[in-house]
Structures are given as C-alpha cells and as structure tokens.
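> need a 3D model of the following:
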Amino acid sequence: MDVMDDIARRGLLLLGCGKMGSAMLAGWLARGVDPGMVSVIDPAPSDWLRGTRVRLGAPEAPPAVAVIAVKPQMMDDALPALDAGDTLFVSVAAGVPVARFEAALGAGARVVRAMPNTPAAIGRGITAIVANAAAGADGLDAAEALLSAVGEVVRLEDEDQIDAVTAVSGSGPAYAFHLIEAMTDAGVAEGLPEPLSRRLATATVAGAGALAMEAGEDAAALRRNVTSPGGTTQAALEVLMDPARGFPHLVPEAVAAAARRSRELRG
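Below you'll find the predicted structure:
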C-alpha cells in the first residue's frame, strides 16, 4: 500500500515540532495530507502549529508512520511512550543509532534513520536514509515519499555512512554560511559597505550553488569555466587551493572533525 494511502487510513504521528519538524509538517500539508490524520506531540506548540488543525497529543491507535524529530537528549523520555506495533518509525534525531530504537521498541520494530539538513526549511534540503532489516525496502520507499516533501532524498548502503553524511551535508550548511561571513568581512576590508558586501557574498554563494545543481557539469568544470588564465579568479584560487593552507587542507580536516564527533556522540 502507498504510504500516503496508509496515512490517510491510519494516521501519521510527529513527535517533536521544532524547526525540522515544522518544515516536514508544512511540506506534508502542502502535499495534501489531511491535517485531521496527523497527530503532533510537542511540549510547547507554536501558534503556527495550533493553526494547522492537526491533532495535538497522542493518537488513539498506532499510526502508519511515526516521525521522531525530538532532540537526542529527549529520546529516553520519548521512546518509552511509543507502541511499536507495525508502525514505521522514521527518526531525524542526530546521533541516535537504529540499535537504540530497537532496544527501546523491540527487535522487530521497523526503523528508518534519516539525516536531513536545515535547507529543508525552504524545501531545498537533502536527506540521507537507511533502514533496518525489519523496515526493508518498503520502509525506505515510505520514508523517501515523506521526506521528499522537504527536498532531495538519497539512500545509504550502511548506517556507518551516516557519520560522513552528517559531516558533509548535515553540518555543511554552516560551512556555507561561514563562507558568506568570511567573504563579507573580506569585502569590507577592501572598502565595500558591510550591507553591500553581505548582499554580494550571499547572492554569490546561493547563485553558485543553484548553478552547480542545474548546470549538468561537475564543480571542477564550473570552476575552470569562470577562471581566466592570469586573471583575478586565478589569483584568488592560488590562495584557496594551496594544499598546505587552503581548502584542500582545511575542508577535509573540518569534515573529518565533524565525522569524528558524530561517531563519539553515538558511542
């Protein structure tokens, strides 16, 4: 049965409605999910959430899907309140492995672990998913159908890849935001007013990302296209591409640090 048909029949539970939960809920409602079939458990419902006409509180019967979007430190309180049954559990909680859900819900619990990122708030996120054996391919199909409401979805071969995904795409938006900060400061240092420099930096990073998504060429080819021999871009890239102190050194070091911390957090 299609997941949306199953939700229309048995309902959908969202546990936690912060920024990511709200983004997902907005995407589902925009796709035509009946708010009357959605239950949301959140300790402090926002005015926006109250206005969606979803059910606030636990559902009366086990839902088709339960999406877990609470903070990892709240998981110990949240999981015991859930009844596994034949519900599909989709978790977007960072650092919480599938095994922890199986321990709390039972070895037969159907679990999909997902790692989204913050551009999901505007429907431009990318989410990586992986399922346990009990969820299988059907669980992955259902999770992809739900999570595609906030952007692209990719499937992992193994849960261990989640740490690398966290380091590249989960934490990645912060790297892009910091690049905007650094470019803004550099423009100011070269004599631009701060608001103008910030606007130029923000639009440039956003536009370059959109071009990379749509151009049909890889990033290296796009970089070469904009780099004239002996020109201004080449002068800048000689600094940024320095293997000892530029991006080839800094970015792998930063991603490795994030992946290492991800592994530490899951124990």
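> alpha carbons only for contacts and neighbour counts from here, please
Fine.
> quick one: residue 128 is in a helix?
No - using DSSP: H, G, I helix; E, B strand; the rest coil, the secondary structure at residue 128 is strand, not a helix.
> against residue 155, how distant is it?
In this structure, residue 128 and residue 155 are 6 Å apart, going by CA to CA, to the nearest Å.
> more crowded one of the two?
Between residue 128 and residue 155, counting by other CA atoms under 10 Å, residue 128 is the more crowded of the two (23 against 14).
> does that one touch residue 153 like I think?
Yes - if you go by CA atoms under 8 Å, residue 128 and residue 153 touch, sitting 5.8 Å apart.
> which residues touch the residue nearest to the spatial centre of the chain?
Most central residue of the chain, judged by C-alpha distance to the mean C-alpha position with CA atoms, centre = their mean, is residue 116 at 1.5 Å. Contact criterion CA atoms under 8 Å, 6 or more residues apart in numbering gives 92, 125-128, 169-170 as the residues in contact with residue 116.
> gap between it and residue 104?
Residue 116 is 23 Å from residue 104, by CA to CA.
> I'd like the structure of this one too, to check against the first:
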Amino acid sequence: MPQTPHIAFIGAGNMAQAIIKGMLAAGYPPNKICASGRTQAKLDQLTADTGIHTSIDNLSLCDQADVIVLGVKPHMMGDLVKSIAPAIDPSKHLIVSVAAGILAGSIDSWLGQTTPIVRCMPNTPSLVGKGAAGLFATTGVSSAQKHTASTIMQSVGLALWVETEAHIDAVTAVSGSGPAYYFLMMEAMIAGAEELGLSNDVAQQLVLQTAVGAAQMAQESQQTPAQLRLAVTSPKGTTEQAIDTFNKGDFSQLCSQAMAAAHHRSKELANLYKA
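Predicted coordinates:
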C-alpha cells in the first residue's frame, strides 16, 4: 500500500463528509481523496467546500483508489457492492465499510472474491470531531492497511480495534447507539429542571454544560466514573437523594437491558442484510 493511499468514499452522506473533512483538517492531501454520490449538485458543493475530486461514476473512482470506503445505507449495500465488483482487485484494494449490520462475509459474497475488509462502527459525534468507533479487520488485512483504516477513523475521534467481528454488535450497542442514550438523559433532565421552575433556555444550558463538564472530568481524571460519583455524593446530601432515587428505579439494570436490546437488534440486522 502506498505511503499516502488514495481513498475513495462511495457514498458522500453526512458521515462520509465528516470523515473527509476530519482527514483534511488533520493534513491529509485533498488530491488523495475522492467521493461519489447520486446528486451532482451535492457533489459540486462538496468539491467547492473541500477541494477533493467527486464523481457519480463509482467504477472510475474504484479504479483510482487504494482504499474504498463504503458509506451507503445498509439496504443499498448489496446492489452497490455487486456494481463495483468488476473494479475491485483484492491484491490492491482495502474495503472499509461503515454500514451497520453488513457482515464482511456478505461483502465478499457480493464481490465474488475474498478481499481485505475492515468493518467500522462510527457514531454521530464524528460530525463534530468527537466520535468513537470500533474497527474489525479480516485476516487478509495487512498492518499497513490497518494503519490506514485507523488514520481514517481517528481523524474524527477515537478508534479502537476489536478482536472478533461479533464484537462490532457490542460496539453498536455501546458507542454506535450510545449518543442517543445521553440525549435521552439530557431531555429528561431539561424537563425535570423546567418542572422545578427554570426556563427552558436556562435548563438546557445548565444540563448541556453539566454533561460536557462531567464527560471531560471523567476523561481527564485518574479516577473511575464510580469513584468520581462517590466523591460528589456526600452522605445525607442532595446528590445522595437523587442517586438513591435512581437506584430504587434500578437504573443500572435498565441501562444493561437497553444495551442488550440494541445488541440483539444489531445481530438481527446482520442476518436481515446477509448475502
């Protein structure tokens, strides 16, 4: 693989654009990135915004590329992969899939040949450079190709490798769907603050800043989240009363059940879109 591989994004939606802009911000040369899509006007705007080459011709982009990032919706993946199969060379290309529920074996089946594949499960905070992604590599992926996949995903946040493809379902339940869990908590706290008499504007600002502060403390502290929680929970204080209420509602068990449900659905989707 070249030192600076040519990367083609097939599908130029929000996630692909976030990754592209993150790579450019990190110094990746725009002449080494290209993207395709179905709407010429949107591609023209992407070129104007980023300076990368865009096209509606998937095959020509694949011919030029060393790495092909598949960023279309899961239900579109089968037809797309079959359409680009004639341009794929397993001795040259690395396929990177960011589509939920699409197994590496399905991509191989649609291509008609075994190809180096990396599956990624990014999340929506990638759009603001604070993403968290899990990555899995099939046996044919070289160390250089793994490095390239890491470079792509680290441009928009944290990227961690998992040992088995089944772990991608767990990543989906933790960080893929995880932002929505926090948004739900924020919604509930804002509503609760309004019930206590605060305006929506004040409630929203306080809740969002509290979430940002708590996350930053957890990242920067040498203490675990459990230790940080205990440090702020004074005996017979206000925080203890709130935590006791959460515990009476079995908050931890509810979180566990919710993540198990997301994990189960991720496996169902893999079977639904299986080749």
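> which among the contacts of residue 116 of structure 1 gets closest to residue 200 of structure 1?
Distance to residue 200 of structure 1 across the contacts of residue 116 of structure 1 (CA to CA) is lowest for residue 125, with 22.9 Å.
> pretty sure the closest one contacts residue 149?
No - with contacts defined as CA under 8 Å, residue 125 of structure 1 does not count as touching residue 149, sitting 9.4 Å away.
> all helices for structure 1, in order.
Assigned by DSSP state H, structure 1 shows helices spanning 3-10, 19-30, 47-50, 75-78, 98-105, 136-147, 162-165, 172-189, 194-214, 219-225, 232-240, 247-266.
> corresponding residue for residue 47 of structure 2 in structure 1?
Counting by TM-score structural alignment, residue 47 of structure 2 corresponds to residue 50 in structure 1.
> quick check: closest non-adjacent residue to the corresponding residue of structure 2 for residue 158 of structure 1.
Mapped onto structure 2 by TM-score structural alignment, residue 158 of structure 1 lines up with residue 164. Leaving aside its chain neighbours, residue 164 of structure 2 sits nearest to residue 136 (6.6 Å; criterion: CA to CA, 6 or more residues apart in numbering).
> list the contacts for the one you found?
In this structure, residue 136 of structure 2 makes contact with 118-120, 161-165, 168, judged by CA under 8 Å, 6+ apart.
> sitting in strands, which of these do you find?
118-120, 161 (DSSP state E).
> will you turn those residues into JSON lines that also has distance to residue 12 of structure 2?
What follows is those, written out as JSON lines (distance: CA to CA, whole Å):
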{"residue": "118", "distance to residue 12 of structure 2": "19"}
{"residue": "119", "distance to residue 12 of structure 2": "18"}
{"residue": "120", "distance to residue 12 of structure 2": "16"}
{"residue": "161", "distance to residue 12 of structure 2": "24"}
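> nearest to residue 192 of structure 2 among those?
Within those, proximity to residue 192 of structure 2 (CA to CA) peaks at residue 120, which comes in at 36.5 Å.
> list the residues that contact the closest one.
Residue 120 of structure 2 makes contacts with 96-99, 133-136, 168, as judged by CA under 8 Å, 6+ apart.
> and the furthest pair within the residues you listed?
Comparing every pair within these by CA to CA identifies 96 and 168 as the most remote, at 13.7 Å.
> anything in contact with each of the two?
Counting by CA under 8 Å, 6+ apart, the contacts common to residue 96 of structure 2 and residue 168 are 119-120.
> what residue of structure 2 is the furthest out?
Note on structure 2: the largest separation between a C-alpha and the mean C-alpha position, by CA atoms, centre = their mean, falls on residue 236 (40.9 Å).
> show me what that one aligns to in structure 1.
With TM-score structural alignment defining the correspondence, residue 236 of structure 2 maps onto residue 230 in structure 1.
> check residue 108 of structure 2 too.
Counting by TM-score structural alignment, the partner of residue 108 of structure 2 is residue 102.
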